[in-house]
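# Need a 3D model of the sequence below.
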Amino acid sequence: MTSSDTTAEPGETPTATRFREGPHLPALVVTLIVTVIAGLFAGTYAWAMGDPQPHDVPIGLVSTTHSPGELATELEARTGTTFVVRPYATETDAEAAIREQVVYGALVEQLNGSVRLYVSSASGASVARLLEGDAPRLEQSIGQPVTVVDAHPLAEKDPNGLVLFYVALAAVVIGFVGAIQTRVNAARLTLAGELFWDVVRSVLGGFAISFTVGPLLGVLPIPFFAVWGVLALTMLIAGATYSFWRVLIGGRWAMLPTWIVFVLISNPSSGGAVAPELLPPFYQFMGRWLPTGATVRAVRDLTYFPDDLHLEPYIVLAVWLVASVGLFVAVRLFRYGPGAPGDILHTWRSIARRRGRATDEVAAEAPAG
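Now for the predicted structure:
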């Protein structure tokens, strides 16, 4: 572009004009956005998982000598951690509550006077370590030796319980990165073609993740086909979410809201790296309703609690699937039609203009007061 091609604003120097209309302005904008996102990325994960603070940790109690309120008060005074203590009539009832993930552990007084502290590393390794660390204080509170029993230990090759988080993270990130690369390198796909390759990519990606952590490396004792289905669903949701933003606001900025939803909010709030009761309240709430958290819970149930599956994570994933794919298809049809993307059929400005003209016509046809 030559200086004769540029249009200067009033009072603007030629240098400023060249900067505004040249490639340096968008480069500056991207640099500033990346700078902010880098700080948010580091801050989000540091805030959510850097120093987890337990609060309202649910545990069970089977005792004839201590009430739930008394034990909760004593534990909070000795540990600084708040517990929600739920009474159970028998040891079997408490074990069932742990298996159903209603509580993270249970303090059980045996008939012979001994005391067991049941924990469940598979439900949340961070909470299990917390309860084990509090065992000496529990002994002081109840005046009896405490034997710690891990009712649901983690897989041998996953002692810290992080593989569930990595599996869900891989499905989410590869889901929207795959959608980006497909749209960039196969830009002339029709709507049917886009949906077809989104499904194929998700199915194959879910297979690759499940096969790698399951049969290939034996890291997790997963039920292969069920976990494959969950991860394929997660990948499809992440890809469809990006695709929706791409047709709504354009490919230049579509990555930004996708990154915010999944990487800055959904992933750290998932409960995969740190149990929800150790997260800040915002993340504890959000993790329950976002795709990564639902994926972590679904895969955890399938792997460690196959006889006590919860419906909620599947409902969350189903709602996200219908919403993300439905919105993508609706906006894609509205703007481009079912064929390959070409000239935009409709824009939001054209709708506003049509509404404005319609309003003017109605006003013009209205009889004078």
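# Every contact and neighbour count from this point should use C-alpha atoms.
OK.
# so how far is Phe19 from the residue nearest to Ile222 when sequence neighbours are not counted?
Computed as Cα to Cα, 6 or more residues apart in numbering, the closest residue to Ile222 that is not its neighbour in sequence is Thr303, at 4.8 Å. Distance check for Thr303 against Phe19: by Cα to Cα, to the nearest Å, it reads 56 Å.
# Let's see this one next, to set against the first:
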Amino acid sequence: MAEPSTPAGFRPSRGFRREFRDAVTPRASILMLGVLILELAFVVSYIGAFHSPKPSRIPLAVVAPAQPQARAAVVGKLNGLPGRPLSARPADSLSQARGMVLDRSVQAALVVGPARGPDRLLVASAGGPAGVQSLQSVFHKVNGPGRALTVVDLRPPNPADGRGLSSFYLVVGVIVGGYLASAALAMSYGARPANPHRTAIRLGALAVLSVLSGLGGAIVADSVFGALTGHFWSLWWIAALITFATAAAGMAFQVLLGSAGIAVSVLIFVVLGNPSAGGVYPASLLPPFWRDLGPALPNGAGVTLVRNYSYFGGHDTATAWWVLSAWAVGGVLVGFAASLLGKRRAARADGTT
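As a prediction, this is how the structure comes out:
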């Protein structure tokens, strides 16, 4: 009877201790430690951002009785609430207050009614239902049981947009595509491009992918599910810019840090970027660190662009455009600068200055 053949690549055990040293190398231990740190950072960031949402200086327009003293008294009372949940400012008329809500100068407007009549709270829940609920809670405490409050929703989400989170999920999706694309190129051809030509080729590939990413995201959000309708071209190019900004920045991190740049991309775009983006909770409900960080990252800027173009005519988006453009241009410039520096170092090492 023939002896069974030994499978290719099989190696008999050399003892647990030696096998352990081979299986868990120092490099593998460092990588596992890095994964643990990212994991804990993820838990800290998401729980820290979402565990106890509290309103903080929510911009509010106030339409009060015509007498300046009465109007100032109402604004002063609202601004003096414990914990400063509101940042109230006067509005001259109902039409002006409506315009301020819809152009995102404020998140809501309070229309003070007659002495025994109800007050009206003008909101736009497409900008974030959680913010509307928080405002209602604040005013129910302020008014008490003796004064009614009527909520008027000037701009609710599309019926297929549920709780107004489609903007956030579209941005999360294309950002994941951006940093994974840069990571895939790094794993295929090395994290650090060999020369400026290779950098240009890699950036060109990422640009093509970004255009396709934006197109796919717009088709899914608009044509397939009907969640964000009527702004197909805007969604396409906004999503393309978000993808490219993330991909170019991810490539820059990899050029500077090697494989560790992938972890930095995850830290910035997932661990810090998603909870601070203003998707689940608007910035006015987040703790200070996340509230201040969000608008400076592609996640927060992207949510602002997608949401405000989908529902508010593109108002209040200038800062978001600048932020995304800065990430995109910065990633390109850092990538080229690092590859040029690497080329010069290689030339000096070869003695061909």
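# Thr303 and Phe19 of the first structure - which one has more neighbours?
Comparing Thr303 of the first structure with Phe19 by other Cα atoms under 10 Å, the one with more neighbours is Thr303, at 20 against 13.
# need the helices for the stretch 251-353 of the second structure, in chain order.
260-266, 288-293, 298-311, 318-350 (DSSP state H, counting those that start in this stretch).
# Out of those, the one nearest Leu235 of the second structure is which?
Leu235 of the second structure sits nearest to helix 298-311 of all the helices of the stretch 251-353 of the second structure, at 6.5 Å, using Cα to Cα.
# so where is that closest one in the first structure?
Following TM-score structural alignment, the partner segment of helix 298-311 of the second structure in the first structure covers residues 291-304.
# thinking again about what came up before, measure the residue nearest to Ile222 of the first structure to Ala275 of the first structure for me?
Thr303 of the first structure is 17 Å from Ala275 of the first structure, by Cα to Cα.
# picking that back up, my guess is the residue nearest to Ile222 of the first structure contacts Val219. True?
No. With contacts counted by Cα atoms under 8 Å, Thr303 of the first structure stays clear of Val219, the gap being 11.2 Å.
# neighbours of the corresponding residue of the second structure for Ala273 of the first structure, just the number please.
Matched by TM-score structural alignment, Ala273 of the first structure corresponds to Val280 in the second structure. By the measure other Cα under 10 Å, the count of residues near Val280 of the second structure is 21.
# if we can go back for a sec, can you tell which of the helices of the stretch 251-353 of the second structure is closest to Ser105 of the second structure?
Among the helices of the stretch 251-353 of the second structure, helix 298-311 sits nearest to Ser105 of the second structure (Cα to Cα), with 11.9 Å.
# Work out the gap between the closest one and the centre of the chain.
Taking the mean C-alpha point of helix 298-311 of the second structure and that of its whole chain, the gap between them comes to 9 Å (Cα atoms, centre = their mean, to the nearest Å).
# before we move on, what about stretch 185-193 of the first structure?
28 Å.
# How about stretch 320-339 of the second structure?
Offset of stretch 320-339 of the second structure from its chain centre (Cα atoms, centre = their mean): 17 Å.
# Measure the mean distance from that stretch to the first structure post-superposition.
In the superposition with the first structure, the average deviation recorded for stretch 320-339 of the second structure is 1.1 Å (mean Cα distance after the TM-score superposition for the first structure).
# Enumerate the positions of that stretch that are buried.
For stretch 320-339 of the second structure, the buried set under the neighbour-count rule, 16 or more other Cα atoms under 10 Å, comprises 320-321, 323-328, 330-332, 334-339.
# Would you mind giving the residues in the first structure matched to it?
Residues 313-332 of the first structure are where stretch 320-339 of the second structure lands when matched by TM-score structural alignment.
# quick one, helices of the stretch 1-150 of the first structure?
Along the stretch 1-150 of the first structure, counting by DSSP H, counting those that start in this stretch, helices occupy 14-21, 24-49, 68-79, 91-99, 125-133, 135-142.
# for those helices, which one sits closest to Ala168 of the first structure?
If you check each of the helices of the stretch 1-150 of the first structure against Ala168 of the first structure by Cα to Cα, helix 24-49 wins as the nearest, at 16.0 Å.
# got the angle for the closest one vs helix 14-21?
Interaxial angle of helix 24-49 of the first structure relative to helix 14-21 (axes from the mean of the first three to the mean of the last three Cα atoms, to 10 degrees): 60 degrees.
# Now find how far off-centre helix 24-49 of the first structure is within its chain.
On Cα atoms, centre = their mean, the centre of helix 24-49 of the first structure falls 19 Å from the chain's centre.
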